[in-house]
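Asker: Sequence plus predicted model, see below.
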Amino acid sequence: MIVRARRHFSFLVLSLLLAMPGVVRAGSEDEVKALFTRFVAAQNAHDLKEVEALLQDSAQFLWITRGAPIWGHDTAIKRFEALYQGTWSLDPKMDELKVIELQPGVAQLYVPITFMISPAGQTAQPARFLMNQVLVKTGDAWKITSILPIPAPQP
């Protein structure tokens, strides 16, 4: 009887730990990091089709850029297309990347990142941001549902 009670207690504690926000299951964290790695590679290659595939295809997709909201998947893709005409590259500090599972199938990603941004023909200057993204799992794939970069001072 005591052994069974301990098993039930252990199962209860394990269940509570797995259900807590902030506790990321290894598989989810690895999948989110892999998606972000693909996102950075696609951004740096100016691969619009790959970026398009990684964003949630929704009118509720949100990207805040230069203090302005960009709503919707299609609007975001048009904005990326325009930005890709100039210099646009990302350099995240991957060793500082954090993934927080908000609930099963919903995660927030945080990483300090340096952007090199400039219109075509101009010299790009580095801009440091604290990148935040919210990702949702749709079926068996993660998708980015919001991109929220926060400007940060240069170190």
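Answerer: All right, it came through fine. Numbers count the residues shown, from 1 in each chain.

Asker: Only C-alpha atoms from now on, for both contacts and neighbour counts.
Answerer: Fine.

Asker: Give the next helix or strand downstream of the helix or strand containing residue 35.
Answerer: Assessed by DSSP states H and E, residue 35 sits inside helix 26-45. For helix 26-45, the following helix or strand on the C-terminal side (DSSP H and E) is helix 48-54.

Asker: outside of that following helix, which residues touch it?
Answerer: 35, 39, 42-43, 73, 77, 80-81, 142-144 (Cα atoms under 8 Å, 6 or more residues apart in numbering).

Asker: returning to that earlier point: give the buried residues for the helix holding residue 35.
Answerer: Within helix 26-45, the residues that qualify as buried are 28-29, 32-33, 35-36, 39-43, counting by 16 or more other Cα atoms under 10 Å.

Asker: now those residues as JSON lines including distance to residue 12?
Answerer: Formatted as JSON lines, the buried residues of helix 26-45 follow (distance: Cα to Cα, whole Å):
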{"residue": "28", "distance to residue 12": "22"}
{"residue": "29", "distance to residue 12": "23"}
{"residue": "32", "distance to residue 12": "27"}
{"residue": "33", "distance to residue 12": "29"}
{"residue": "35", "distance to residue 12": "32"}
{"residue": "36", "distance to residue 12": "33"}
{"residue": "39", "distance to residue 12": "38"}
{"residue": "40", "distance to residue 12": "39"}
{"residue": "41", "distance to residue 12": "41"}
{"residue": "42", "distance to residue 12": "42"}
{"residue": "43", "distance to residue 12": "43"}
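
Asker: let's bring in a second model and compare:
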Amino acid sequence: MINEQNANTISAADIEEIRDLFLRQAAGETAHDIEVIKSVLANTPPGQPDPVNFVARAYRFWGRDAVVDHFRTVFAGTWRFEPEEDAIRVLPLGPDTAHIYAPTRITVGAAGQAGTTYSFLVNEFAIRTAEGWRISAIVPVPAQ
């Protein structure tokens, strides 16, 4: 159950920062910019468990390095990540955690090919870090 007092500690400015973080990720994915992906994912302080993961129906990647490597692989082909900006929702879960929900069109294909576009309900979790808000988990759910 959400503690409403804690959930309310995420301000309107936090919500906007989280939304901007997600849109920066989307732009970085479409541009195949691995440095942007690295910049939006949470970093793990020394001695702490790595909170970054990417769980999809076909695969699971545990840890920041594995997620970055996954993006390197998909960026070798056709890859576009296009969220429906008006439908993005940022839902506070606590003072330092938020759920991002975004219906998104993802186009995938082999290098040099046009690719095929699929609809997903992308769910991500953002956490407050020393560097600001960062993405911890990515869970795309097919919308078809």
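Answerer: Perfect, thanks for sending it. Source: prediction; values computed, not measured.

Asker: TM-score for the pair, please.
Answerer: The TM-score (TM-score structural alignment, normalised by the length of the second structure) is 0.87; 137 aligned residues with a Cα RMSD of 1.9 Å.

Asker: Could you give the residue range in the first structure aligned to stretch 61-72 of the second structure?
Answerer: Aligned using TM-score structural alignment, stretch 61-72 of the second structure spans residues 70-81 in the first structure.

Asker: Which member of the buried residues of helix 26-45 of the first structure is positioned nearest residue 99 of the first structure?
Answerer: Closest approach to residue 99 of the first structure among these (Cα to Cα): residue 29, at 6.1 Å.

Asker: how about the closest one, what's its match in the second structure?
Answerer: In the second structure, the residue matched to residue 29 of the first structure (TM-score structural alignment) is residue 15.

Asker: Without its sequence neighbours, what residue ends up closest to residue 71 of the second structure?
Answerer: Once flanking residues are discounted, residue 71 of the second structure sits nearest to residue 34: 7.2 Å by Cα to Cα, 6 or more residues apart in numbering.

Asker: Next: residue 111 of the first structure.
Answerer: residue 97 (4.4 Å).

Asker: The aligned residue in the second structure for that neighbour: what's it in contact with?
Answerer: By TM-score structural alignment, residue 97 of the first structure lines up with residue 88 in the second structure. Residues near residue 88 of the second structure by Cα under 8 Å, 6+ apart: 19, 100-103.

Asker: ok so residue 10 of the first structure is a helix residue?
Answerer: Yes. Counting by DSSP: H, G, I helix; E, B strand; the rest coil, residue 10 of the first structure falls inside a helix.

Asker: That one matches what in the second structure?
Answerer: Match for residue 10 of the first structure (TM-score structural alignment): no aligned residue.

Asker: Distance of residue 10 of the first structure relative to residue 17 of the first structure?
Answerer: Note on residue 10 of the first structure: its distance to residue 17 of the first structure, by Cα to Cα, to the nearest Å, is 11 Å.

Asker: Equivalent analysis for residue 38 of the first structure, please.
Answerer: In terms of Cα to Cα, residue 38 of the first structure sits 30 Å off from residue 17 of the first structure.

Asker: Then residue 106 of the first structure?
Answerer: Applying Cα to Cα to residue 106 of the first structure and residue 17 of the first structure gives a distance of 17 Å.

Asker: Which residue ranges of the second structure form strands?
Answerer: 53-55, 60-62, 78-83, 89-94, 97-109, 116-129, 132-142 (DSSP state E).

Asker: Apart from its chain neighbours, what residue comes closest to the residue nearest to the spatial centre of the first structure?
Answerer: Nearest to the geometric centre of the first structure sits residue 133, at 3.6 Å (Cα atoms, centre = their mean). Distances taken as Cα to Cα, 6+ apart place residue 147 nearest to residue 133 of the first structure, at 4.6 Å, with adjacent residues excluded.

Asker: Thank you, goodbye.
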